[in-house]
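Trainee: What follows is a predicted structure for the sequence shown.
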Amino acid sequence: MKYTITYPTEIGTLRLLSDEESLLALWFDDGKAPFDWKEAKQEVNYVLKCTIQWLDVYFSEQNPDFLPPLYLQGTAFQKQVWQALLEIPYGQTWTYGDISRKIFGSTKGSHAIGQAVGKNPISLIVPCHRVIGKKGLTGYAGGVYRKKWLLEKEKN
């Protein structure tokens, strides 16, 4: 069984999708859904309650010191990149090259890193918004204006 709810924020409504054990996806509701959620039950379960707690802390301008249970569905490489995203400290940014160096030992994998970052199904919690290009802000599934807002919020 899958469960879904929405979570309103200052920069748009988030949609959360879980099963009984883990958060499967989190995205801005006006964007492209990473999973089909239309058949999901509109109900708060334990996983969604934990995710709401995380979001409440995050949007109160604090760094959550816990993660809700996550299930990152993707290739082994995508999962490796998403794990690296979880290591980016709150209030900081890494470039695609930084992540490439961490995984490959050089920046030659930056394009592949960018593709994997773009497939991240759990926005915010797996902080793809903290990844920038070597020349500054780059795309974000939720929109560059949201990425800029999130990064500014984390710096303050």
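Mentor: It's in. Residues are numbered from 1 along each chain as shown.
Trainee: C-alpha only now, for contacts and for neighbours.
Mentor: Fine.
Trainee: does residue 40 really touch residue 15, like I thought?
Mentor: No. Checked against CA atoms under 8 Å, the pair residue 40 and residue 15 is beyond contact range at 11.6 Å.
Trainee: The two: who's more crowded?
Mentor: The residue with more neighbours, out of residue 40 and residue 15, is residue 15; 19 against 15, by other CA atoms under 10 Å.
Trainee: Find the residue at the geometric middle of this structure.
Mentor: residue 123 (2.1 Å; CA atoms, centre = their mean).
Trainee: one more structure, for comparison:
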Amino acid sequence: MAVETVVCTAIDSFVGKVLIAEDEKGLRVVRFMEGDKSCKPDSGWRFDKHLKSEAVRQLVSYFKGELREFDLPLSLDGTPFQETVWKALLKIPFGETVSYGEIARRIGRPRAVRAVGGANGKNNIPIVVPCHRIIGCSGRLTGFGSGLPIKEALLEHEWKVSRKTGARAWK
């Protein structure tokens, strides 16, 4: 069995430190620092504070408001259903939101709204696989593994960069 190589680094952003991890297939993890926990790599990962990968470049550009769409190889690791949901998330345009129910309809599983929420919760590559763009059917911000304040900050960032006017789609 081959040993998997995962290299990671941390970058600063308007939501705090963000850990970026990559393996031989592509971007594997984007993780936000939460509370007092430091942004540490998982056991066995190699930390490189000088990592200058394309994923790092694109994420830094996103946080600066210079990038709206990612073009990166991804190392998705989920069930077939989860990966179907994540691929549907990739089609949500920058600065826009859709409901969990809409994603369920788009993947041909209109009754799987809760399962879509569960798949969002298992997404290890937030921002790039934009689970933050999913809102409740009422327009309320719901469910985000790193907390609703980070989700709201990401949506506000995209709203401002998109120069949208009028009422926001979320409450």
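Mentor: Received it, and whenever you're ready, just let me know what you need. The structure displayed is predicted, hence computed values, not measured ones.
Trainee: that older thread, joint contacts of residue 40 and residue 15 of structure 1?
Mentor: Shared contacts of residue 40 of structure 1 and residue 15, defined by CA atoms under 8 Å, 6 or more residues apart in numbering, comprise residue 4.
Trainee: Map residue 153 of structure 2 across to structure 1 for me.
Mentor: Under the alignment by TM-score structural alignment, residue 153 of structure 2 pairs with residue 149 in structure 1.
Trainee: nope, residue 94 of structure 2 is what I was after
Mentor: Looks like residue 94 of structure 2 aligns to residue 90 there (TM-score structural alignment).
Trainee: Quickly note the distance from the counterpart of residue 43 of structure 2 in structure 1 to residue 4 of structure 1.
Mentor: Correspondence of residue 43 of structure 2 to structure 1, assessed by TM-score structural alignment: residue 38. Computed with CA to CA, to the nearest Å, the distance linking residue 38 of structure 1 and residue 4 of structure 1 is 9 Å.
Trainee: which one of these two has more residues nearby?
Mentor: residue 4 (23 against 10).
Trainee: What's the end-to-end length of stretch 44-58 of structure 2?
Mentor: 25 Å.
Trainee: Ok, stretch 3-15 of structure 1 next?
Mentor: 11 Å.
Trainee: Any buried residues in the top helix by length along structure 1, and which?
Mentor: For structure 1, the longest helix by residue count, based on DSSP state H, is helix 46-59. For helix 46-59 of structure 1, burial by neighbour count (16 or more other CA atoms under 10 Å) applies to 47-48, 50-52, 54-55, 58.
Trainee: do the same with stretch 80-100 of structure 1
Mentor: 81-82, 84-86, 88, 93-100.
Trainee: is it possible to export these to TSV including distance to residue 25 of structure 1 and secondary structure?
Mentor: Converted to TSV, the buried residues of stretch 80-100 of structure 1 look like this (distance: CA to CA, whole Å; DSSP: H, G, I helix; E, B strand; the rest coil):
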residue	distance to residue 25 of structure 1	secondary structure
81	16	helix
82	13	helix
84	18	helix
85	15	helix
86	15	helix
88	19	coil
93	22	coil
94	23	strand
95	23	strand
96	22	helix
97	26	helix
98	25	helix
99	22	helix
100	24	helix
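Trainee: Which pair of these spans the longest distance?
Mentor: 86 and 97 (16.0 Å; CA to CA).
Trainee: okay but residue 51 of structure 2 is in contact with residue 6, surely?
Mentor: No. Using CA under 8 Å, residue 51 of structure 2 is not in contact with residue 6, being 12.0 Å away.
Trainee: Residue 66 of structure 2: what secondary structure?
Mentor: coil (DSSP: H, G, I helix; E, B strand; the rest coil).
Trainee: Map it onto structure 1.
Mentor: So, by TM-score structural alignment, residue 66 of structure 2 is matched to residue 62.
Trainee: Show me where structure 1 has its helices.
Mentor: 46-59, 76-86, 96-104, 110-118, 144-155.
Trainee: which residues touch the corresponding residue of structure 2 for residue 131 of structure 1?
Mentor: For residue 131 of structure 1, the aligned position in structure 2 is residue 134, judged by TM-score structural alignment. Taking CA under 8 Å, 6+ apart as the criterion, residue 134 of structure 2 is in contact with 97-100, 141.
Trainee: So residue 130 of structure 2 sits against residue 85, correct?
Mentor: No. Checked against CA under 8 Å, the pair residue 130 of structure 2 and residue 85 is beyond contact range at 10.9 Å.
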